[in-house]
Structures are given as structure tokens and as C-alpha cells.
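> Okay, sequence plus prediction incoming.
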Amino acid sequence: MVRIGNIEVGEFPLLLAPMEDVSDPPFRAVCKENGADLMYTEFISSEGLIRNAEKSVQKLDIYDYERPIGIQIFGDKIESMRQAAAIAEEAQPELVDINYGCPVKKVACKGAGAGILLDIPKMQKMTEEIVKQVSLPVTVKTRLGWDDSTIKIVEVAKRLQDVGIKALTIHGRTRVQMYKGIADWTKIAEVKNHPDIHIPIFGNGDIDSPEKALEYKNKFEVDGIMIGRASIGYPWIFNEIKHFMKTGELLAPPSMDERVRTAKKHLEFSLEWKGEKQGIYEMRRHYTNYFRGIPNFKPYRTRLVESENPEELFGILDEVGGIFEDAYSMA
């Protein structure tokens, strides 16, 4: 059983990655229903939290059915991050996670996210202050380094473990790579297999199928896997991986009825949590993935992303279910 502090997260936990404008409560709801063991909020600006910015505070929303869940914070100022961690703890998650991996220019080039990989002593000090501040387990998500010449991930892991983090997730790319190229899991394995490392190490990057998940589990011996982009519009990947690891058999892909049901549930929660205008807008990124591979779906996708009326959207989804059900089941 893998434990993060005193929190049990499963024999081989599957984690939902914190993704900006994706990993919100509506999306987390459908991922949890489909097998995610541990989830994180979207990353939250420490400056936004301490200034009580509405968008940042809203991201603290968590629900009992999501547990265990972590709140992820980011920032470049140690004192702001310490205060933000205290605010996050008040929202009563199971853990607080620090984002040292975001590669986006507006974050990383200001010294936050993956930018702090250029200043490992500061990373260690910031982490130490956050661990001291909160009573919850603190975890970290990071990358291999800023670029190929600055990869010191074993040193980073040891330093962070020394100041008290309870788990580390490593994305197998550098900041310069962004999301290009192939994630290098051999360096993740170096951390996991280092004799001085005793906290759980989770791998992240390029896991998009049950077969690859099992292969990487066995080959790199990580304690669990974090899944990001492959889950967008396809929350079924968590249960598919679990079933394959247990039985060696692939689950049948979700039926058209299940795709429609899940998309409707996601939309309903999105409207409830974000309000009609924002809920409709932010749901648009998911439709293509919910119905990926469906022949002749493009006209319906166009209608789904252009409609601004909730009733019309639910009607289109029902229409999709009726029209494509037979063709999909025969495919």
C-alpha cells in the first residue's frame, strides 16, 4: 500500500494531474467516478490567494467525494507561498502540493513553476518553509530540470525529501522541452531506485494507454503514475489501466451511451459550478475528446462549441447518442 504521510492512496495509485483550466471540480468528478485514486486542483497562484482574488479562491473548492485530494499552489516568493499554503490548509484537503514544474513562460520565466529549477537552494528553502507552516503532508511536482544541462533531479529529490516532503511526482521532460519529444523515464527511475530515496515517486509523461502504463510500471518501478492530457475527455483511462493491470485484458471502449452520459454529467456540473456563460465556454474543449474517433461527428461538434444555450446543448448530446449509437456499436 502506497502512503503519502498517513494517507493511503492504493497499491499502485493513478493520479490525475493538476491541469490549468482542466482539472476543475466538474472534470475531477468524472475522473473520480472512473477510477482516479488521487487528484489535485488546478494550480493556484499564491499571490492570488493571499490577495483573496476571486479566481484563485474559487479553485479551493473541493468536495467530499473527491477525497483524497491535494491543493496545488505556485509562486516565486517564499513568504507568499508560505501564507498561501496556510490558506490552502484551511480548505481541508488531504495534502498540499507545490508546483515546481509548470513550463509556461508567464510562470516559469518569473521564477515560479519550473523556473525555480534554476535555483535549487531557493526551491529547498521554499519547500522547507511550507512544510513547517502546515500540518498536512506536502508533496511536490517538478520536471527533470530547466534544460539538458541542468538536470539534477536526484539531488533535487534528496533535498526536498530532507526538508520533509512526503511524495514527489516527476514529469520526464525539461522545461525547455515543454511537452515536445519523449518523456525520459530513465531519470525518474534513477530517483526511485536511489538508495537514499524512501518517499513515493510518481512518474508523469506520455502515459496514454493501459499497455504503456503497465510497461512503465514494470520497467521503471515507480510507485504510481500521474496522468494528464490523456484523461482530457477520456476519464475512462483510469479504470482501463486498472483493469489491464489486474487481468491483462483490455476493457471495451466506452459505449456511445456512456460517452453521452459522462459528457452530460460534466456539462451539468460545469454549469452548476461556474455559472452558465463560463460553464458553457470551458466545456467546449472537452467535446472533441469525448467523441474522438466517431465518424462524421464534426457537424455535431460545431454545434456543441457554438451553442450558448444549456437546453440546446443537452439536446444535441441526446441527439448524438441516438444517431451514433448503432453505428458506434458496430464499429
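Arrived safely, thanks for sending. Numbering: from 1, shown residues only.

> Only C-alpha atoms from now on, for both contacts and neighbour counts.
Noted.

> so Gly48 sits right up against Lys59, yeah?
No - taking contacts as C-alpha atoms under 8 Å, Gly48 lies outside contact range of Lys59: 10.6 Å.

> what's the single longest helix in the protein?
For the chain, the helix with the greatest residue count under DSSP state H is helix 310-330.

> re earlier: what about Gly48 and Lys59, which has more around it?
Lys59 (20 against 17; other C-alpha atoms under 10 Å).

> residue contacts, that one?
With contacts defined as C-alpha atoms under 8 Å, 6 or more residues apart in numbering, Lys59 is in contact with Asp24, Thr41, Glu42, Ile44.

> Narrow those to those in strands?
Ile44 (DSSP state E).

> I'd like the contacts of Lys59 written out as a markdown table, with neighbour count and distance to Leu117 added.
Formatted as a markdown table, the contacts of Lys59 follow (neighbours: other C-alpha atoms under 10 Å; distance: C-alpha to C-alpha, whole Å):
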| residue | neighbour count | distance to Leu117 |
| --- | --- | --- |
| Asp24 | 23 | 27 |
| Thr41 | 27 | 22 |
| Glu42 | 22 | 21 |
| Ile44 | 25 | 19 |
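
> One more to weigh against that first structure:
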Amino acid sequence: MNLTAKQRFLPAPPVALAPLAGITDLPFRQLVASFGAGWVVSEMVASQDMVQAKPSVRDRAELGFDQGATAVQLAGRDPYWMAEAARMVAGNGAAVIDINMGCPAKKVTGGLSGSALLRTPDHALRLIEAVVEAVDVPVTLKTRLGWDDDSLNAADVARRAEAAGIALVTIHGRTRCQFYKGRADWSAIRAVRDAVTIPVIANGDITTPADARTAMSLSGADGVMIGRGAQGRPWVLAQISAALYGTPAPVVPQGQAFCDMVSNHYEAMLTFYGADLGNRVARKHLGWYMDTAGTPAPLRSAILTATDPARVLSLLPDALTPTVTEVAA
């Protein structure tokens, strides 16, 4: 297999939606993509569970293989299962496969995957090589600065990953031991940028066009990835793309248009998950939308405790009609 054909991957615009467990499901990815995004990344999927078709994974891992500009993120410890999962998702039409080496959650690192792989770079390299060799689509890598402040090895990991055929690397500007505390160190990402020739994407605490400009200036990165900044604001990636790359600026929904967008997202989640589970899973999104809209506390509580979807839909117009106010970039 000729790896040079897939060694560089940089969609235009290079503004991506980060994978967020329990959040970046298919309905949310489709909504973000509808405003405009260079690419979106699925929720993290456990490779062995995917191959063995455990129901818990099948239930949430409808990965949108037929969706354009979508990467499927795989996590795992075993090169065999990672390669098999990669073959499976590529065979089903996934355009890009992303390897998770950044998740800091204890249930992930306790299984020696996610950011725990930063502590065993030789093993991580074998995993990367197995995935790259298994598929013909681009393989990307998402990781952190290191396990802790005493082991900032992202640049070395990225250099070795590039040699193994990784097409792009995304760096969250924190160590694993920081989790999401403090501020992302965008300037520390520059060491990775200096170590490789493949595209580098900066991630962490980027919520506005101004943040994106600063992150790229400090890091030298080729693009940005947005995670929590898109919660309640699915248009923000398109705003950043417009500000940095001159793409069409999104029309930010306000008033009734905002209510319609949220209602449609809610109904899409009911369809995707089923009414009962969909209503529960949607609550986090509804909460973020109500944060954006400035919904009064009593109405917010009524929506987030309602068990009947029809009741939720009837309350949304009153909860979401305040005008959405965006802070100038």
C-alpha cells in the first residue's frame, strides 16, 4: 500500500468539531455540519466492542458513514482490535479514521487506552502502525501534550506517528493529569508543529474567532478543533471559518428561527434514540440552548424535568424566543 497518497489530510476550512462522548452523536454532528464545518468527528468508539457488536456500542455508534466530512474515532489498547475496527468502519464508508490518544477519563485510561498511551509510546506506535496498514483512508491522531508536566512527549509521539503514516495530528493543549482544569496552553503545541510536516490542529478552550486566531498564532497550527465551545452554539464553527478563512458567514438563528432549530434537533434525537432515551439524552443540549437564550430558571426546570416529549416541545417557544446575542469577535 502506498502511504504517501494519504499522508496529508487537511479539509477546507480546517475547522473541526471535536469528538465528545455523549454529545457529538449523529444528530448533533449533522446540525453542526449544516452551518458549515471542515469536518466533524464521531463520539469515541471502543474498537473491540465495535468489532464484537456489543449492543451498548451499536445503540450509539450509528456513525454516519454516508455523511460527508466525517471522521470515526476509535479507541483501544490492542493493535489487533484497532485494526479490525478500522477495517470495519472503512469498509462501511468512513472517509477518515481518528485514533484516540487523548481521552483523560479514568475508565478509559484505566484500560490503558486514550491518553494512557502517552505513557507507552512504543506500544502506541504499534497500534498506530496497525491501523494505518489496515486501511486505505487517511488516519489521524488526537492526543494531548503529555501525561503530566514531567512527561511532555507529544512532539516525539507526533514525529513517530508521522513516520508511521498518520496524516494529521490534533493536540489538546493540556496534559492528561490536567483533565479540563486551568487553561489550554496553545503555545506548547508549537513544539509539535515544529516536529512534523503533516498538518497540526490546535484544540482546547477555543470558543470564538478571536480565540482561534490567538491559538493559531501561538501554536503555529494549521487549523483548530472546537469541542465544548459548540455546546448550545452549533453555528460557532462556521463563524470561526468565516472569520479566519473567508467562508460564508452563518446566519445565527434568533427568535423563532432559534426555537425551530432547537425543536428540530430535539425531534431528531427522539428519532435517533427513541422517545424515552432521546428525551433524557437531549436534556444536556436543551440546557445549553437555554443558557444561550437566557431562559428563566422556572421554565428551564420545567423543561429539563418533563418526561413527555410533547410537553417539552410545547414549552420550548416560551423558553427560547429571547434574542440570541453573540459576543463580537
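Cool, the structure landed. The shown structure was predicted, so the numbers you read here are calculated from the model rather than taken from an experiment.

> Report the TM-score for the pair.
Overlay of the two chains. TM-score (TM-score structural alignment, normalised by the length of the second structure): 0.90; 321 aligned residues with a C-alpha RMSD of 2.4 Å.

> ok so, going back, can you name every helix or strand that the longest helix of the first structure contacts?
With contacts taken as 3 or more C-alpha pairs under 8 Å, 6 or more residues apart in numbering; DSSP states H and E, helix 310-330 of the first structure sits against helix 256-274, helix 298-306.

> Give me the mean deviation of the longest one from the second structure.
Per the superposition on the second structure, helix 256-274 of the first structure and its aligned residues are separated by 1.3 Å on average (mean C-alpha distance after the TM-score superposition for the first structure).

> Any buried residues in that helix, and which?
Burial within helix 256-274 of the first structure, assessed by neighbour count using 16 or more other C-alpha atoms under 10 Å, is assigned to 256-257, 259-260, 262-271, 273-274.

> Same question for stretch 223-236 of the first structure.
Using 16+ other C-alpha under 10 Å as the burial criterion, the residues of stretch 223-236 of the first structure that qualify are 223-228, 230-236.

> repeat for stretch 75-82 of the second structure
Buried residues in stretch 75-82 of the second structure, counted by 16+ other C-alpha under 10 Å: Ala75, Gly76, Arg77, Asp78, Pro79, Tyr80, Trp81, Met82.

> and which of those is nearest to Leu112 of the second structure?
The nearest member of the buried residues of stretch 75-82 of the second structure to Leu112 of the second structure, counting by C-alpha to C-alpha, is Arg77 at 6.1 Å.

> how much space between the closest one and Arg228 of the second structure?
As judged by C-alpha to C-alpha, to the nearest Å, Arg77 of the second structure and Arg228 of the second structure stand 26 Å apart.

> now Trp39 of the second structure
Counting by C-alpha to C-alpha, the gap from Trp39 of the second structure to Arg228 of the second structure is 16 Å.

> counterpart of Ala161 of the second structure in the first structure?
When the first structure is aligned by TM-score structural alignment, Ala161 of the second structure is paired with Leu160.

> need the strands for the stretch 151-300 of the first structure, in chain order.
167-171, 201-204, 224-227 (DSSP state E, counting those that start in this stretch).

> can you redo the ones you listed as TSV with distance to Pro295 of the first structure?
Formatted as TSV, those follow (distance: least, C-alpha to C-alpha, whole Å):
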stretch	distance to Pro295 of the first structure
strand 167-171	34
strand 201-204	31
strand 224-227	27
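
> Quick check: which of these is nearest to Arg301 of the first structure?
Nearest to Arg301 of the first structure, of these and by C-alpha to C-alpha, is strand 224-227 at 25.2 Å.

> What is that closest one packed up against?
When contacts are defined as 3+ C-alpha pairs under 8 Å, 6+ apart, strand 224-227 of the first structure sits against strand 14-16, strand 201-204, helix 210-220.

> could I get the ones you listed as CSV with mean neighbour count and distance to Asp64 of the first structure?
Formatted as CSV, these follow (neighbours: other C-alpha atoms under 10 Å; distance: least, C-alpha to C-alpha, whole Å):
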stretch, mean neighbour count, distance to Asp64 of the first structure
strand 14-16, 27, 16
strand 201-204, 26, 24
helix 210-220, 17, 28
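
> now the helix or strand containing Tyr80 of the second structure, how far from the centre of its chain.
Tyr80 of the second structure is part of helix 79-91, with elements assigned from DSSP states H and E. In this view, helix 79-91 of the second structure has its centroid 20 Å away from the chain centroid, taken as C-alpha atoms, centre = their mean, to the nearest Å.

> coming back round to it: among the buried residues of stretch 223-236 of the first structure, list the two that are farthest apart in space.
Using C-alpha to C-alpha, those span at most 25.5 Å, a distance reached by Asp223 and Gly233.

> Just give the closest residue to Asp66 of the second structure, not the sequence neighbours.
Gly93 (6.5 Å; C-alpha to C-alpha, 6 or more residues apart in numbering).

> how many other residues sit next to that neighbour?
When counting by other C-alpha under 10 Å, one arrives at 15 neighbours for Gly93 of the second structure.

> Pull up the gap between it and Ala71 of the second structure, please.
Gly93 of the second structure sits 10 Å away from Ala71 of the second structure, going by C-alpha to C-alpha.

> Please name the residues that touch Glu89 of the first structure.
Here Glu89 of the first structure is in contact with Leu95, Val96, Val134, Leu136 (C-alpha under 8 Å, 6+ apart).

> again, 7 Å this time
By C-alpha atoms under 7 Å, 6 or more residues apart in numbering, Glu89 of the first structure lies in contact with Val134.

> would you say Ile97 of the second structure is within a helix?
No - read with DSSP: H, G, I helix; E, B strand; the rest coil, Ile97 of the second structure is strand and lies in no helix.

> My guess is it contacts Asp136. True?
No - under the criterion of C-alpha atoms under 7 Å, Ile97 of the second structure makes no contact with Asp136, lying 10.1 Å away.

> So between the two, which is more surrounded?
Ile97 (26 against 19).

> For Glu221 of the first structure, the count of nearby residues, please.
Close neighbours of Glu221 of the first structure, defined as other C-alpha under 10 Å, add up to 17.

> Ok, Ala53 of the second structure next?
Ala53 of the second structure: 12 neighbours (other C-alpha under 10 Å).

> again, but for the one 10 residues further on
As a burial measure, the neighbour count of Leu63 of the second structure was computed by other C-alpha under 10 Å and equals 23.

> same check, this time on the one 10 residues further on
The criterion is other C-alpha under 10 Å. On that basis, Gln73 of the second structure has 26 neighbouring residues.

> Surely it forms part of a strand?
Yes - Gln73 of the second structure: assigned to a strand according to three-state DSSP.

> ok, for it, nearest residue in space, not its chain neighbours?
Per C-alpha to C-alpha, 6+ apart, closest to Gln73 of the second structure is Asp98, 4.4 Å.

> Brilliant, that's me finished.
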